[in-house]
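Q: Everything below, folded, please.
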Amino acid sequence: MNLLSKFATVGGATLVSRIFGFVREMLMASALGIGPVADAFNLAFRFPNLFRRFFAEGAMNSAFVPLFSKALEEKGEAAARDFATQVFSFLTVVLFALTVPAIIFMPFLVRTVIAPGLNVCIDEAALQQALSCEDRFGITVAFSRIMFPYLASMSLVAMVGGILNAYRRFFAAAAAPALLNVVLIGVLVWALWDGQDTRALGFAMSWGVLVAGVAQFVMVTVAMRMAGFSVALRRPRWTPDLKRLLVLAGPAALIGGITQINLFVGQAIASFKPGAVSILTYADRPYQLPLGMVGVAIGVVLLPELSRALKGGRLDEAQHTQNRSLEFALFLTLPAAVALFIIPEPIIRIIYERGAFTPSTTAAVAAVLGIYALGLPAFVMIRVFTPGYFAREDTRRPMMVTMASAGANTVLSVALFYVMAEQGIALATSLAGWLNALLLFHGLYSRNLWIVDRSLVKRCCLLLLCAALMGGVLLLLMPLLSHWIQPGAGIGVQVLAIGILVAAAVASYFALCFVTGAADRQMISRMLAARRKRGARNA
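A: All right, here's what the predicted structure looks like:
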């Protein structure tokens, strides 16, 4: 399976999960709008989700995978199994020690870290659903206690997923997150059908998150056993391999969770304004679709590929892999960013505007989405640049970059929130993302760890041109379809109008890319040929 096919496998599975995520958010928006229960659920879910990203995209994928791959390549499967067992046992103990105190002291965590804004009493008339300040704080604590064990389940999922990725079994780990969305969709459909009030729905969704975490762990464990590998739980022992993992894992966890750190900081600040947390969350979902499909796919596939090439001394292959990965990332990300920036309101209206989600809410969420779109290429490039450090077992430099970016995001969020409210937080997140990406690239380029070839420079310039021209096509078509994308046009007409806009944008962009040579036609042809061969073998 070539590199682009692996990206497509992981990206396709992630796309399915993101589509289910859209359905989940649509139902949730209709049922809860941007009221206090929605804010409480989003605040509570962000905390374990932050740590999940630390372990999944940080420690496990970025520190565990290179060491596990190294053991597998140099010492064989028995040594790799022993190393995995050490890590599994140690991780289980640490997670238990973290989860129990967190549940006990959750009121303190909510008051000081998760949602300090809930300490500030507000005008109840500003809320869509009347809850006292004390009630808002109480349900946020309750939801957080129910969902926090999700962290433990997902951290173990991340480790098992790392084993599958090292074996180049990418699909199961990429598809597992869809279970969360399937479970929550089931909960929402049941609650809406049964006529549950918003508070009961919030509790049902919180329990659904926990159930989904267990289901995902079962799924990847079964996939690991089908791959012929297993781990056991035993008394943790302090070994040199485990020590090396921890040295790499701490900085890697911080680096891998940079996007979630920025979003978490933004939500903590946004908790001072009722509804702002939910506005940021709803805007984040469309923005996460291309980021997840492209960025996660590249991050998952690129690291083991780079690690194997560097461990084998194939430096030219490593450089080629890095350059082509950046090309592929920009090829798919730039048009998505342009489209989200130009037509955010029609997109948000189709996805969310029904039930408790009003036209005024659509305008607020669309404004945030347009600003998020400005940072989309940067956050995808971060996923391309960080494996260049992790594959070389260097976590110190990207950690320093991440800390600088997170610091800048916090300062900008606080400053801009009082000027632009939730839009200021979105702008701070995008600016911090660009700072992070530029510093990571500079660190690789200045030490000759990333040699930019002529093809990359040429294609990047052409991709920027093609994306800009595609944006021009959208701007020309929007006045012609203006009556079709207005709130009173009907959902069917709006969907048709958006379909026309998207089809025209996609057709113009891909045509321009192939005509100008911005797309690597040979690589795409090889991928399509490989997929046809696999389809023929499976028939």
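Q: C-alpha from now on. contacts and neighbour counts both.
A: OK.
Q: need the longest helix for this protein.
A: The helix that spans the most residues within the chain, counting by DSSP state H, is helix 359-390.
Q: what's the distance between the nearest residue to residue 185 once chain neighbours are set aside and residue 356?
A: Counting by CA to CA, 6 or more residues apart in numbering, residue 185 lies nearest to residue 24, which is 5.2 Å off, once chain neighbours are set aside. Noted for residue 24: a distance of 15 Å to residue 356, by CA to CA, to the nearest Å.
Q: Now show me the structure for the sequence below, then we'll compare the two:
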Amino acid sequence: MSSESQASPPESNATARAPGLLRSSGVVGLMTLLSRVLGLVRDMVIARYFGAGAGADAFFVAFKIPNFLRRLFAEGAFSQAFVPVLSSYRERRGAGEVKGLVDAVAGSLGLVLLGVTLVAMLGSPLLTAVFAPGFLDDGPKYALTSDMLRITFPYLLLISLTAFAGGILNSYDRFAVPAFTPVLLNLSMIGAAILLSPLMTEPVMALAWGVLLAGALQLFFQLPFLMRLGLLPRPRVDYRHDGVRRILKLMAPALFGVSVSQINLLLDTVLASFLQTGSVSWLYYSDRLSELPLGVFGIAIATVILPSLSRKHAAASAEQFAATLDWAVRAVLLIGLPASLALVLLAEPLITTIFHYGQVTDRDVVMSAWSLRAYAVGLLAFMLIKVLAPGFFARQDTATPVRIGVIAMVANMVFNLALIVPLAHAGLALATSLSAWLNGILLWRGLRREGAWRSQPGWLVYLARLAFANAVLAGVVLGLAAPAPDWLAMTGVERAQAMVVLVFGGAVAYFLALALAGVRVRHFRQR
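A: Got it, this is the predicted structure:
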């Protein structure tokens, strides 16, 4: 690293280049795809070693609690509050004040996280009882979950600081590094399952240690890149700092506004803990598959547009703001519709190909497939929420999303109670999907009413083209796919080969149909 790069003020680096939204989304999507593929490998390893038994249920709860808080706090409320404020400082203030904001946020955030982590580690049995009350009737499972939670909870501290570093890098259009960082989590957990678990008295505890190690690796990986920007924090606790106060003010309602889907998923876990053993694991495996397209495309687009929308709002560029939101919704539909359709049509083949090894039984495949279909119903809604919520947060409006979030959470609980008896764990997944649609529709209506999003010309033609391409996709997939029982009888290699044919054939058919209908890459180029 040259002395010139070290000495360059943050603002000069920030304006060096401004890649287009399509290119930036592609970079984030590619890095996220690598992470999600490794995540599936990780889950295949976990399934092979631990199946869907009591130990796996215990770990998934112990991991879900800090992971839920990470999404709710670090990647949810904090990121949505921090990035707009940082963007505003960049647009309107000097480099010194930007660095001061970074230092103050690092110190103030770190102190709060440290306190929360220590309290949670001491109170892990209580947290387990709150988040998985159904485990109270199973003493060994309850004790194992509490023990693992003491190890996994510090992950929240480490990954929240990682999200803070990633927010800075994203604000300066350095998207690749934060998007690649989750790869380290997957590698760490895979290594723990394969190498560490045979050495431990309770093998599943190895996964908890893998999570803790991953948190440290992800944080330290990003620090050199902050140093290159001249923004490596020197933590300073200052809750009276104007930027810190503004972030805290925005964060409180944002806790609900952007993370309602995560709260709903956690409620699923709480209720699933009362169902038969395996229910938590079935929901986990199906949720992981539905998150692949959500992470690769929905979150990638949301990551890219938030800094862009924040800068356009700060520069009072309303027309470009509206056009960017419209671009994001079109891009989400382009991928979200076929992804949802494919998950519904290929639920058993996907679960079988990825998870049906070792301790995973035929029944586990069937039960996981039902919840996967239910999650797939709401996949497009989850993706739309990811790109519509930044339309509010970029304008530093957190009141509207929180009102919508509360409505969606209440609706989710009503749907849960109505569907859990007839559909068991799949009813919980379907309730989450239905509440996500309610959330997404209300966000869309709010943006239209406020004039923040105005539809651009050509929507009817675009929807007709998508309908045609998705019909072609469905026909090709149904024509190529073998019946579900045949997949269970295949070897692992045969499943992989058949799935490659299905995925490749479906993707080629879909994009050829789009091209025949007149959709072109240039339609999605926007700076």
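Q: Now the TM-score, please.
A: Here the TM-score of the superposed chains, computed with TM-score structural alignment, normalised by the length of structure 2 as the reference length, equals 0.93; 508 aligned residues with a CA RMSD of 1.8 Å.
Q: about what we covered before: what stretch of structure 2 lies opposite the longest helix of structure 1 in the alignment?
A: Residue correspondence for helix 359-390 of structure 1 in structure 2, counting by TM-score structural alignment: residues 362-393.
Q: just to revisit the earlier point, could you pull out the buried residues of the longest helix of structure 1?
A: For helix 359-390 of structure 1, the neighbour count (16 or more other CA atoms under 10 Å) marks 359, 361-390 as buried.
Q: so how far is the match of helix 359-390 of structure 1 off the chain centroid?
A: For stretch 362-393 of structure 2, the separation from the chain centroid amounts to 11 Å (computed by CA atoms, centre = their mean, to the nearest Å).
Q: count of neighbours near residue 517 of structure 1?
A: For residue 517 of structure 1, the tally of surrounding residues (other CA atoms under 10 Å) stands at 14.
Q: ok so, going back, I'd like the next helix or strand past the longest helix of structure 1.
A: On the C-terminal side of helix 359-390 of structure 1, the nearest following helix or strand under DSSP states H and E is helix 396-420.
Q: Regarding the match of helix 359-390 of structure 1, how distant is the last residue from the first?
A: The stretch stretch 362-393 of structure 2 measures 45 Å between its terminal residues, going by CA to CA.
Q: burial measure for residue 356 of structure 1, as a count.
A: Neighbour tally, residue 356 of structure 1, other CA under 10 Å: 17.
Q: Now do the same contact list for it.
A: Each residue near residue 356 of structure 1 by CA atoms under 8 Å, 6 or more residues apart in numbering is listed here: 29-34.
Q: ok, for residue 65 of structure 1, nearest residue in space, not its chain neighbours?
A: Nearest non-adjacent residue to residue 65 of structure 1 (CA to CA, 6+ apart): residue 162, at 5.6 Å.
Q: So what does the one you found match up with in structure 2?
A: In structure 2, residue 162 of structure 1 lands on residue 167 (TM-score structural alignment).
Q: Please report the distance of its match from residue 84 of structure 2.
A: Residue 167 of structure 2 is 10 Å from residue 84 of structure 2, by CA to CA.
Q: same thing with residue 327 of structure 2?
A: Here residue 327 of structure 2 is placed at a distance of 20 Å from residue 84 of structure 2 (CA to CA).
Q: Also residue 458 of structure 2?
A: For residue 458 of structure 2, the distance to residue 84 of structure 2 - CA to CA - is 30 Å.
Q: who touches the aligned residue in structure 1 for residue 47 of structure 2 in this structure?
A: Following TM-score structural alignment, the counterpart assigned to residue 47 of structure 2 within structure 1 is residue 29. If you count contacts by CA under 8 Å, 6+ apart, residue 29 of structure 1 has them with 282, 352-357.
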